[in-house]
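A.B. asks: got a sequence here, can you model it:
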Amino acid sequence: MASNAIGPDSAIADDYLAIEARGLVKRFDGFTAVDGVDLTVPQGAVYGILGPNGAGKTTTLRMLLGIIDPDSGYRRILGAERPHDVAHAIGYLPEERGLYPAMKATEAIAFVGALRGLPMKEGRRRAHEMLEAHGLGYAADRQIRQLSKGMAQQVQILGTLVHRPRLVVFDEPFSGLDALNQQRLERMMRQLAADGTTVIFSTHVIAHAERLCDEVAIIAGGKVPFAGPVDVARDRIPAQVRLETRAADGVWRAALPADAERDGATWRFSLPETGVEPLLRALIEGEAGVLSLSIERAGLHDAFVAIAGEAAARALDEEKPEEMRR
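C.D. replies: Okay, here's the model as predicted:
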């Protein structure tokens, strides 16, 4: 991708966090939808906001973008305290998709870009290039109503990117996409980040967050009990060791942690704080006959359960597409 800047983007400083928010609160008719959310998103990251429907993801994104104002709290986007000052450098795909049905694909992409300050003529030129690059050149002159739901969503995604924003915000971007187009979108997100664009997206599907994100914010009940690197979230749960030995007993058993559980010739236990090397030494010296030893780190799903609670995790599982629950 060429330069991410358009027009006045060059006036934006480079020494900023892409997003910085502290203590964001939003209430609707006495209901607290977002309750003290803190977020810090570095430039060039792929950042996920992970939580079940109704957790406050969309409200948080809308506050960050200036679509609605927080009742209290602080936000800074691309170095600006007023989101509208940098709107031309932001791409936004809302959860509620919407394109004019009578518009042709090329015009729809150019129109979305024009809303962010990109001239229509340049928008049409870029739209043709983008459609061709994504295998949709044949749809350039088709009306939106003539496209499948998935194709229309791809057109809207391209419209979100046509002005080459520095920050792209996707609200549940994988919803409604088939598996192939989900993979294409994941590749697109990775490429955007590789090119220096910051990507933030909300999702209720843990697999997308685990595959894509450098960092995540876990949100449940309007609160963020964790925000940070995915690896740090996973490290909330000790890694598990799976050990298979030839010997059934011996002095080496004294080296196993207290939580070690046996199933035949296989043992499972938490990785000791001292690491695996002292344990392996004791096993060898004790002639345990190590057949296999593997260390299994916790997945993001397990971390989500530990951080947000089982009720929030069940809500996530219930919202998975049917094919992901099989």
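
A.B. asks: make it CA atoms for all contacts and neighbour counts henceforth
C.D. replies: Fine.

A.B. asks: which residue ranges form the strands in the protein?
C.D. replies: Per DSSP state E, the chain carries strands over the ranges 19-28, 31-41, 46-50, 72-77, 90-93, 167-171, 198-203, 215-220, 223-229, 240-245, 261-263, 266-270, 290-296.

A.B. asks: turn those into JSON lines, columns for mean neighbour count.
C.D. replies: Output for the strands of the chain, formatted as JSON lines (neighbours: other Cα atoms under 10 Å):
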{"stretch": "strand 19-28", "mean neighbour count": "18"}
{"stretch": "strand 31-41", "mean neighbour count": "19"}
{"stretch": "strand 46-50", "mean neighbour count": "27"}
{"stretch": "strand 72-77", "mean neighbour count": "19"}
{"stretch": "strand 90-93", "mean neighbour count": "23"}
{"stretch": "strand 167-171", "mean neighbour count": "24"}
{"stretch": "strand 198-203", "mean neighbour count": "26"}
{"stretch": "strand 215-220", "mean neighbour count": "25"}
{"stretch": "strand 223-229", "mean neighbour count": "19"}
{"stretch": "strand 240-245", "mean neighbour count": "18"}
{"stretch": "strand 261-263", "mean neighbour count": "12"}
{"stretch": "strand 266-270", "mean neighbour count": "18"}
{"stretch": "strand 290-296", "mean neighbour count": "13"}
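
A.B. asks: the structure of the following sequence is requested for comparison with the preceding one:
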Amino acid sequence: MTGELVVDGLHKRYGDLVALRDMTFHVSPGEIFGFVGSNGAGKSTTMRIILGVLAADSGEVRLGATPIDFDGRRRIGYMPEERGLYPKMKVGDQLAFLARLHGMDNATAADAVARWTQRLGVAERVDDNVGDLSLGNQQRVQLAAALIHDPAVLVLDEPFSGLDPVAVDVMSDVLKEKAAEGIPVIFSSHQLELVQRLCDRVGIIARGEMKALGRVDELRSRGGVTLEVSGPSADSRWADGLPGVTAATYGESVTELRIDPAVADDQAILAAALRTGPVHRFATSTPTLTELFREVVSA
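C.D. replies: Presented below is the predicted three-dimensional model:
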């Protein structure tokens, strides 16, 4: 079972609380999809419905054209936000047990344990109880548990929580490797700089609804580009009425313009600025994903 992960029209209600409303998106093979939102926005609910832990009131989850059933869910690698490991069980024994639950024989499970504990930097801890590990190493073991059966889809809820920068790099590399193998990867995270750097596409969810969805660069530029011009006098309001300038904030020595790149002519804007006096700085910037997130959620 391989193909695109499709979340199609999920609705979920708890009494008067609408947890999800028409939640729809897809994750293509080989794509890393960032699923972001405030606490309580509906991210974990969506992921649990994908896993079959929760049932949607309506809508469905498919892999390709096939609705995901019990057997299909065994091909999903899932990493929950809350650590789901047995604290008094040894790391190696636990991973081998989980691999056998997914249908592996003892020898194949042992090979998978050795491979993933080595890859994730916890090979020397295989004989330690999970509860004796640091939180960061527990997180590495939790990822190994999601990967142990060579899943066809990866669904990870806050996988980078509690990791040091080296461990973040290791986990990022693993996710990119799995995507390069053609596996759809979806993960949630509050570390938006990491999402911006790692993901192909992003969905921003608020109050159970998808509020923004698309490629990271497309989302960042959808509200226009900011142009900072240092030098012209604010009193002249020199940028008013220029084509493509959608907003202007005049400071004492710096003017910030919001421009539509498809319409605005930066050379014409520069010429207008120079007519008022010397220009010391003329630079564009695109909103970060963090700034976009604040804008979407507050709206």
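
A.B. asks: care to give me the TM-score?
C.D. replies: Remark: TM-score between the superposed chains equals 0.86 [TM-score structural alignment, normalised by the length of the second structure]; 296 aligned residues with a Cα RMSD of 2.8 Å.

A.B. asks: out of the strands of the first structure, which comes closest to residue 144 of the first structure?
C.D. replies: Within the strands of the first structure, the stretch nearest residue 144 of the first structure is strand 90-93; the backing value is 16.6 Å (Cα to Cα).

A.B. asks: elements contacting the closest one?
C.D. replies: Judged by 3 or more Cα pairs under 8 Å, 6 or more residues apart in numbering; DSSP states H and E, the packing partners of strand 90-93 of the first structure are helix 149-161, strand 167-171.

A.B. asks: what range in the second structure matches the shortest one?
C.D. replies: Strand 167-171 of the first structure falls opposite residues 153-157 of the second structure when the two are matched by TM-score structural alignment.

A.B. asks: tell me the centre residue of the first structure?
C.D. replies: Taking Cα atoms, centre = their mean, the centroid of the first structure lies closest to residue 48, which sits 2.6 Å from it.

A.B. asks: give me the contact list for stretch 271-290 of the first structure.
C.D. replies: 238-241, 243-252, 255-257, 295 (Cα atoms under 8 Å, 6 or more residues apart in numbering).

A.B. asks: can we see that at 7 Å?
C.D. replies: With contacts defined as Cα atoms under 7 Å, 6 or more residues apart in numbering, stretch 271-290 of the first structure is touched by 238-241, 244-247, 250-252, 255, 257.

A.B. asks: can you check stretch 69-83 of the first structure too?
C.D. replies: Contacts of stretch 69-83 of the first structure (Cα under 7 Å, 6+ apart): 13, 16-26, 63-66, 86.

A.B. asks: hmm, back to that, same list, the helices and strands packed on strand 90-93 of the first structure, but as TSV with distance to residue 43 of the first structure please.
C.D. replies: Formatted as TSV, these follow (distance: least, Cα to Cα, whole Å):
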stretch	distance to residue 43 of the first structure
helix 149-161	17
strand 167-171	8
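
A.B. asks: so of these, which one's packed in deepest?
C.D. replies: The highest average neighbour count among these, using mean count of other Cα atoms under 10 Å, belongs to strand 167-171 at a mean of 24.

A.B. asks: follow-up on the earlier one: who wins for proximity to residue 309 of the first structure among the strands of the first structure?
C.D. replies: Between these, strand 215-220 lies closest to residue 309 of the first structure; by Cα to Cα that is 8.9 Å.

A.B. asks: so where is that closest one in the second structure?
C.D. replies: Counting by TM-score structural alignment, strand 215-220 of the first structure sits on residues 201-206 of the second structure.

A.B. asks: how far apart are that stretch and its match in the first structure?
C.D. replies: Its aligned residues in the first structure lie a mean 1.4 Å from stretch 201-206 of the second structure after superposition (mean Cα distance after the TM-score superposition for the first structure).

A.B. asks: hmm, back to that, with respect to residue 148 of the first structure, which of the strands of the first structure lies nearest?
C.D. replies: Nearest of the strands of the first structure to residue 148 of the first structure, taken as Cα to Cα: strand 90-93 at 18.1 Å.

A.B. asks: where in the second structure does that closest one fall?
C.D. replies: With TM-score structural alignment applied, strand 90-93 of the first structure matches the range 76-79 in the second structure.

A.B. asks: mean deviation, the matching stretch versus the first structure?
C.D. replies: Stretch 76-79 of the second structure sits 0.7 Å off on average (mean Cα distance after the TM-score superposition for the first structure).

A.B. asks: the strands of the first structure into TSV, with extra columns for distance to residue 125 of the first structure?
C.D. replies: Output for the strands of the first structure, formatted as TSV (distance: least, Cα to Cα, whole Å):
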stretch	distance to residue 125 of the first structure
strand 19-28	31
strand 31-41	32
strand 46-50	28
strand 72-77	29
strand 90-93	18
strand 167-171	21
strand 198-203	24
strand 215-220	35
strand 223-229	38
strand 240-245	54
strand 261-263	64
strand 266-270	57
strand 290-296	50
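
A.B. asks: out of those, the one nearest residue 154 of the first structure is which?
C.D. replies: That would be strand 90-93 among those, by Cα to Cα, at 10.8 Å.

A.B. asks: what sits up against stretch 300-314 of the first structure?
C.D. replies: Taking Cα under 7 Å, 6+ apart as the rule, stretch 300-314 of the first structure contacts 52, 206, 210, 220, 225, 233-234, 236-237.

A.B. asks: ok so, going back, so which of the helices and strands packed on strand 90-93 of the first structure comes closest to residue 128 of the first structure?
C.D. replies: The nearest among these, by Cα to Cα, is helix 149-161 at 10.5 Å.

A.B. asks: quick one: that closest one to the second structure mean distance?
C.D. replies: Counting by mean Cα distance after the TM-score superposition for the first structure, helix 149-161 of the first structure comes out at 1.4 Å.

A.B. asks: now the closest residue in space to residue 2 of the second structure that isn't next to it in sequence: how far from residue 37 of the second structure?
C.D. replies: In space, and not counting its chain neighbours, residue 2 of the second structure is closest to residue 152: 5.9 Å by Cα to Cα, 6 or more residues apart in numbering. Counting by Cα to Cα, to the nearest Å, the gap from residue 152 of the second structure to residue 37 of the second structure is 25 Å.

A.B. asks: and what of residue 91 of the second structure?
C.D. replies: Taking Cα to Cα, one finds residue 91 of the second structure at 32 Å from residue 37 of the second structure.

A.B. asks: the two: which has the busier surroundings?
C.D. replies: Neighbour count, other Cα atoms under 10 Å: between residue 91 of the second structure and residue 37, residue 91 has more, with 30 against 26.

A.B. asks: thinking again about what came up before, the residue nearest to residue 2 of the second structure against residue 181, yeah?
C.D. replies: No - using Cα atoms under 7 Å, residue 152 of the second structure is not in contact with residue 181, being 9.7 Å away.
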